[in-house]
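Colleague: need a structure here:
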Amino acid sequence: MAKHPRDRFDEVPADLHRVGAHRAEARRGRGWVVFAWCALAVGVLVGAGVVYLGVANDSFQFVSPTSDETAEAGSGTPSDGASDGAGDDATDDTAAPTTPAETVAPADPASVDPDVTTITVLNGTTTSGLAGRASLALAETGWTVAGQGNADGTVATTVVYYADEADEGVALGVARDLGTTTVELSDAFPDSSVTAVLGADYTP
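Modeller: You can find the predicted model right below:
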């Protein structure tokens, strides 16, 4: 065996009785930690295996818990409001239709018998001779004016009055040719079938 020269590592104090290396004391409980991790790993593997086998054999079915409720709601009976609405529609369908009121058209002067239907023109303004000029204008359009004169007072709007409902068309025709649209059923002028009272708005 080869001999080496002595160095500082060979100079060990005589009172040092150390032999070999000293290690720290092992911690307690480390074995339980390792065991717990092993048990957890085994549990995860077993659970994964069970799920895999169940899916492979169609043992698990993933169904939404609200699917049945939705189907029941869709196939349910209609609400009271819907029923009432249907009843109202049925009632409306069976109701008798309303007949609109007939619109009376202005009469044509040629269709009016002046011996039966008389026309009078009254001046309801302060303009002298206005009734005569209006009567002339009506005559030019084919109307026969039986009389003319002055109204009891002045008015702002020209109105054609008719004493009988049968003469409404004549009143509308006279009003049209006088440039107005206002006609009124009235018994204020019983001596004439149709009476036109000229107002301040009338322009010959």
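
Colleague: use CA for all of it now, contacts and neighbours both
Modeller: Noted.

Colleague: was I right to think Ala200 contacts Val155?
Modeller: Yes: contact criterion Cα atoms under 8 Å: Ala200 and Val155 qualify, at 6.5 Å.

Colleague: which residues are common contacts for these two?
Modeller: 124-125 (Cα atoms under 8 Å, 6 or more residues apart in numbering).

Colleague: point to the residue nearest the middle of this structure.
Modeller: Nearest residue to the geometric centre of the chain (Cα atoms, centre = their mean): Gly85, 17.7 Å.

Colleague: that residue: what's it in contact with?
Modeller: For Gly85, the contact set (Cα under 8 Å, 6+ apart) is empty.

Colleague: name the element it belongs to?
Modeller: helix 80-94 (DSSP states H and E).

Colleague: return the set of buried residues in that helix.
Modeller: Buried residues in helix 80-94, counting neighbours by 16 or more other Cα atoms under 10 Å, are absent.

Colleague: Thr157 contacts Thr203, correct?
Modeller: No: under the criterion of Cα under 8 Å, Thr157 makes no contact with Thr203, lying 11.2 Å away.

Colleague: contacting residues around the closest residue in space to Gln148 that isn't next to it in sequence?
Modeller: If the residues on either side of it in the chain are set aside, Gln148 comes closest to Val121, at 4.6 Å by Cα to Cα, 6 or more residues apart in numbering. If you count contacts by Cα under 8 Å, 6+ apart, Val121 has them with 131, 134-135, 145, 147-149, 195-198.

Colleague: okay, and Ala196 sits in which element?
Modeller: Residue-wise, Ala196 maps onto strand 194-198 under DSSP H and E.

Colleague: next one: that strand to chain centre, how far?
Modeller: Relative to its chain's centre, strand 194-198 lies at 49 Å (Cα atoms, centre = their mean, to the nearest Å).

Colleague: I have a second one here; can you model it like the first so I can compare?
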Amino acid sequence: MPQPVKDRFDDVPRASGRVGAHRAEAPGMNGWLVLLWSFVAALVLIVVGIFVALLMMGRIALFPSAEETVAPAPEATGVVDTTYSVMILNATPEEGLDDQLRETLLNAQWPDDLISYSPAGQQDFAETTVYYVSEADQQAAIGLADLIGGAHVEQSDFYANLNDPEQKQLVIVIGLDRSSVQPDATEAPAE
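Modeller: Modelled structure (predicted):
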């Protein structure tokens, strides 16, 4: 095998120890400093993780939209209109409630010929209700309900006056909420 050719670096004397930057000692790392930085990094990752989780679950919002405040709807106020005919039905076991309600209407200047009253076909109607037929009658029904001391108001054509469709009519069904006598629980329900 042939001998390698000599160059100028072959004559450099060999020194003991390390030579050059790549052979420099690593600077000493303090163990407590490394532990502190590890703790800070872990804490930052945990806080960011919780924030992202809350954001994804919708518990917080980055840019909350302005809450719309909805004003409460004004309460409907009725008008007492004495041109309506009123039918009073007593749907309780207590007798005379229909006559008492008739007297209340007469004291409020309701014409006697526009008020009719009778017992209803049932005696266990829960809540006193004023029924009206068309939307145009709603304000009068609310006014009548207020006049008799408060009652539920409901639209229904069940009690529409078929004999005289031109006459505006309201129907009051007196319920157990106005009665001191409760229906007998032993009676069998009507079929």
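
Colleague: looking at the second structure, which of the contacts of Val121 of the first structure hold up?
Modeller: On the basis of both residues aligned by TM-score structural alignment, their matches' Cα atoms under 8 Å, what survives of the contacts of Val121 of the first structure in the second structure is 131, 134-135, 147-149, 195-198.

Colleague: tell me which two in these are the farthest apart.
Modeller: Spatially, the most separated pair among these is Gly147 and Leu198, at 13.7 Å (Cα to Cα).

Colleague: please identify which helix or strand holds the closest residue to Gly179 of the first structure other than its chain neighbours.
Modeller: Spatial nearest neighbour of Gly179 of the first structure, excluding adjacent residues (Cα to Cα, 6+ apart): Tyr202 at 7.5 Å. Counting by DSSP H and E, no helix or strand carries Tyr202 of the first structure.

Colleague: dump the residue contacts of Tyr202 of the first structure.
Modeller: Neighbour list for Tyr202 of the first structure: 157-158, 178-179 [criterion: Cα under 8 Å, 6+ apart].

Colleague: that one -> the second structure?
Modeller: Mapped onto the second structure by TM-score structural alignment, Tyr202 of the first structure lines up with Arg178.

Colleague: what does Val174 of the first structure give?
Modeller: Under TM-score structural alignment, Val174 of the first structure pairs with Leu144 in the second structure.

Colleague: the second structure: helices as residue ranges?
Modeller: Applying DSSP state H to the second structure gives helices spanning 31-57, 97-107, 138-147.

Colleague: Thr157 and Thr203 of the first structure: who's more crowded?
Modeller: Thr157 (16 against 11; other Cα atoms under 10 Å).

Colleague: give me the nearest residue to that one, chain neighbours excluded.
Modeller: Thr157 of the first structure sits nearest to Gly199 (Cα to Cα, 6+ apart), 4.4 Å away.

Colleague: burial of the one you found, as a residue count?
Modeller: Using other Cα under 10 Å, the number of residues around Gly199 of the first structure comes to 21.

Colleague: can you tell me which residues contact it?
Modeller: Gly199 of the first structure makes contacts with 123-125, 154-159, as judged by Cα under 8 Å, 6+ apart.

Colleague: what does the residue nearest to Gln148 of the first structure correspond to in the second structure?
Modeller: Under TM-score structural alignment, Val121 of the first structure pairs with Ile88 in the second structure.

Colleague: same question for Val183 of the first structure.
Modeller: Match for Val183 of the first structure (TM-score structural alignment): Val153.

Colleague: for the longest helix anywhere in the first structure, what is the distance to the chain centroid?
Modeller: Of all the segments of type helix in the first structure, defined by DSSP H, the longest one is helix 30-56. In terms of Cα atoms, centre = their mean, the centre of helix 30-56 of the first structure is set 62 Å apart from its chain centre.

Colleague: cool, stretch 100-117 of the first structure as well?
Modeller: On the basis of Cα atoms, centre = their mean, stretch 100-117 of the first structure sits 45 Å off its chain's mean C-alpha point.

Colleague: for stretch 98-117 of the first structure, same thing?
Modeller: Centroid separation between stretch 98-117 of the first structure and its chain, computed with Cα atoms, centre = their mean, is 43 Å.

Colleague: in that stretch, what counts as buried?
Modeller: Residues 106-107, 109, 112 are the ones in stretch 98-117 of the first structure that count as buried (16+ other Cα under 10 Å).

Colleague: can I assume Asp98 of the second structure is in contact with Ser118?
Modeller: Yes: taking contacts as Cα under 8 Å, Asp98 of the second structure lies within contact range of Ser118: 6.6 Å.

Colleague: joint contacts of these two?
Modeller: Any residue near both Asp98 of the second structure and Ser118 by Cα under 8 Å, 6+ apart counts here, and that gives 88-90.
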